[in-house]
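Mind looking at a prediction? Sequence and model below.
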Amino acid sequence: MPNISPIPAFNDNYIWLISNGNSAAVVDPGDAAPVARALAERSLTLDAILITHHHRDHTGGVKALLARWPEARLYAPAAEPMPAASGTALQEGDRLTLPSLGLELEVMAVPGHTLGHIAYHGQGLLFCGDTLFSGGCGRLFEGTPQQMHLSLSRLAALPEDTKVYCTHEYTQANLAFCHAVEPNNPELKKYLQNVAKLRQQGLPTLPSSIGLENAVNVFLRAHVPGVRAAAQHHAMAELNGDAEVFAALRRWKDDF
């Protein structure tokens, strides 16, 4: 398996660096400078760039990186603007192989945060951009609550040991919201303590795992009676179905 490490960018972004020997790929490089430094420090050549969605903090470094490493291959969502002049457009069910990294990934369409958002998964790894966060999910800038609920449900159904590489260090704030919704969840309480220790040391809280997220992330737990009851109490309305519960949770979080 390749080595995967976070490159911090901006205030809270992570650009994921996937490396093996002399070669590397990066996921969602919003800024070229920290990527170039990390590659130089490790004497790595950039072979591939993987994009999950079109937002600038995920694509802003693409052109500069391709200018420096013109042989690198660019992969991006087919349903969104390509962040450079050339690249491979990907959609649901496509597969990409990165031979130098010994990695094969499948593409999942996960609309919600943006309409064309994709995720990459395979070999126990999930690069999910801004769809799923640890303890949270992305804001609905373009999609509907129903789309995001379906996207998250598909991710939640992946094997529980799948490692979750999302692209923002939002975990502590997300868990505060989860605790407001589900204050008696013992797994959540334990995770809150672990995350607090990591952040006190300045360490990343990621990757997470699908099993952990299913246990603590209220956006994956709309089917749980206590989560539904909390959402209904806050919304002061009867909620019919898990998608409506999710929508109420997302509105609650937007103002939390």
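Structure received. Numbers count the residues shown, from 1 in each chain.

going forward, measure contacts between C-alpha atoms and count neighbours the same way
Will do.

next structured bit after the helix or strand hosting residue 67?
Using DSSP states H and E, residue 67 sits in helix 62-68. Once the chain leaves helix 62-68, the next helix or strand it forms, by DSSP H and E, is strand 73-77.

Straight-line length of stretch 60-76, end to end?
Counting by C-alpha to C-alpha, to the nearest Å, the length from the leading to the trailing residue of stretch 60-76 is 13 Å.

Contacts for that stretch, please.
Residues outside stretch 60-76 that contact it (C-alpha atoms under 8 Å, 6 or more residues apart in numbering): 29-33, 36, 45-53, 82-84, 86-90.

Which positions within it qualify as buried?
Within stretch 60-76, the residues that qualify as buried are 60, 61, 62, 63, 65, 66, 72, 73, 74, 75, 76, counting by 16 or more other C-alpha atoms under 10 Å.

Could I get the residues you listed in JSON lines, plus columns for distance to residue 155?
What follows is the buried residues of stretch 60-76, written out as JSON lines (distance: C-alpha to C-alpha, whole Å):
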{"residue": "60", "distance to residue 155": "26"}
{"residue": "61", "distance to residue 155": "27"}
{"residue": "62", "distance to residue 155": "26"}
{"residue": "63", "distance to residue 155": "30"}
{"residue": "65", "distance to residue 155": "30"}
{"residue": "66", "distance to residue 155": "30"}
{"residue": "72", "distance to residue 155": "28"}
{"residue": "73", "distance to residue 155": "26"}
{"residue": "74", "distance to residue 155": "24"}
{"residue": "75", "distance to residue 155": "20"}
{"residue": "76", "distance to residue 155": "19"}
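
second one coming, line it up with the first:
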Amino acid sequence: MALKIEQFTCRSDNFGILAHDSETGETALIDAPEERPILQAIERTGWRPTMILTTHHHVDHVEANLALKARFGLTIIGPAAEADRIPGIDRQVKEGDKVRVGAQEAVVIETPGHTAGHISYHFAGAGVAFTADTLFSLGCGRLFECKPPVMLASLRKLAALPLETAIYCGHEYTESNARFALSVDPTNSALKERAAEIARLRSEGRPTLPTTLAVEMATNPFLRWHDPVIRRNLGMEDASDDDVFAEIRKRKDVF
């Protein structure tokens, strides 16, 4: 049976996520950005969480950890490399470790770049990946703790997942990401169609996520460092992948 997902807004632009295994009734939170909207989502769905799958240490992803642990007695799972910065952590995980939510199994993918210990969770059987602040729709996370080659290596890992994988990200950044993407890839017809779809969704007050890896591979400049058109637009036809990616990230930082 499927992994059911309830996605909802927290803080100003974070997403909270409840992931529910319909076979066993077990439920996980993906990060814990803010207590009140999480409690509202739990009440709305009736899904009582037994664990938090933490992606990284930033406060807007762990703020409600301790309050929810006290309320529900849940287990907090998070990256071993950031264990000392994850409030209430019970289980430390690293590359290749497996986490079960009822009958559903996730593999941990280490995806440093935004932070040095960031991880993503890939539920292959459900066709879902939770990438938090590594891969956004039409974007990637800012490089607060790592150099561009580190993030590029993480994005290569995610780009190797099945194209039909549904991608759930940590923030609703897609509209602004689309504006930047068009600045470096203005003739991409798939990107222009996606940007129009995003504008419509946001005008209707609807989220732009989840996306799919197939859509991102066709439209997201941070997954298209190899594309000859983007390289030509940047004047970097013969540059290394690392240099092209770093230039795209640098331009986004000041866009």
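Structure received. Keep in mind the model is a prediction, meaning the values are calculated, not measured.

Out of the contacts of stretch 60-76 of structure 1, which sit inside helices?
With helices defined by DSSP state H, the entries of the contacts of stretch 60-76 of structure 1 inside them are 32, 33, 36.

which ones are touching the last one?
Contact partners of residue 36 of structure 1, counting by C-alpha under 8 Å, 6+ apart, are residue 65.

Please identify the residue in structure 2 that aligns with it.
Taking TM-score structural alignment, residue 36 of structure 1 has residue 39 as its aligned residue in structure 2.

For the stretch 151-256 of structure 1, which segments count as helices?
Listed in chain order, the helices of the stretch 151-256 of structure 1 (DSSP state H, counting those that start in this stretch) span 171-181, 186-200, 210-216, 225-235, 242-254.

from memory residue 122 of structure 1 sits against residue 104, does it?
Yes. When contacts are counted by C-alpha atoms under 8 Å, residue 122 of structure 1 is listed as touching residue 104 (6.3 Å).

what does stretch 189-205 of structure 1 correspond to over in structure 2?
Against structure 2, the aligned range for stretch 189-205 of structure 1 is residues 192-208 (TM-score structural alignment).

now what about that stretch, what contacts it?
With C-alpha under 8 Å, 6+ apart as the test, stretch 192-208 of structure 2 has contacts from 172, 174, 175, 178, 179, 182, 186, 219.

among these, which ones are buried?
The neighbour-count test (16+ other C-alpha under 10 Å) marks 172, 174, 175, 178, 182, 219 as buried among the contacts of stretch 192-208 of structure 2.

ok, of the residues you listed, which one's closest to residue 234 of structure 2?
Of all these, residue 182 has the smallest distance to residue 234 of structure 2: 12.6 Å, by C-alpha to C-alpha.

counterpart of the closest one in structure 1?
Taking TM-score structural alignment, residue 182 of structure 2 has residue 179 as its aligned residue in structure 1.

got a list of what the residue nearest to that match when sequence neighbours are not counted touches?
Beyond its immediate neighbours in the sequence, the residue positioned closest to residue 179 of structure 1 (C-alpha to C-alpha, 6 or more residues apart in numbering) is residue 188, lying 7.1 Å away. Listed by C-alpha under 8 Å, 6+ apart, the contact partners of residue 188 of structure 1 are 175, 178, 179, 215, 216.

these two touch, right, the last one and residue 156?
No. Distance between residue 216 of structure 1 and residue 156: 11.8 Å, which falls outside the contact criterion (C-alpha under 8 Å).

doesn't residue 128 make contact with residue 152 of structure 1?
No. Residue 152 of structure 1 lies out of contact with residue 128 (C-alpha under 8 Å); the separation is 10.1 Å.

before we move on, the earlier item: just the closest of the buried ones among the contacts of stretch 192-208 of structure 2 to residue 226 of structure 2, please.
residue 219 (12.6 Å).
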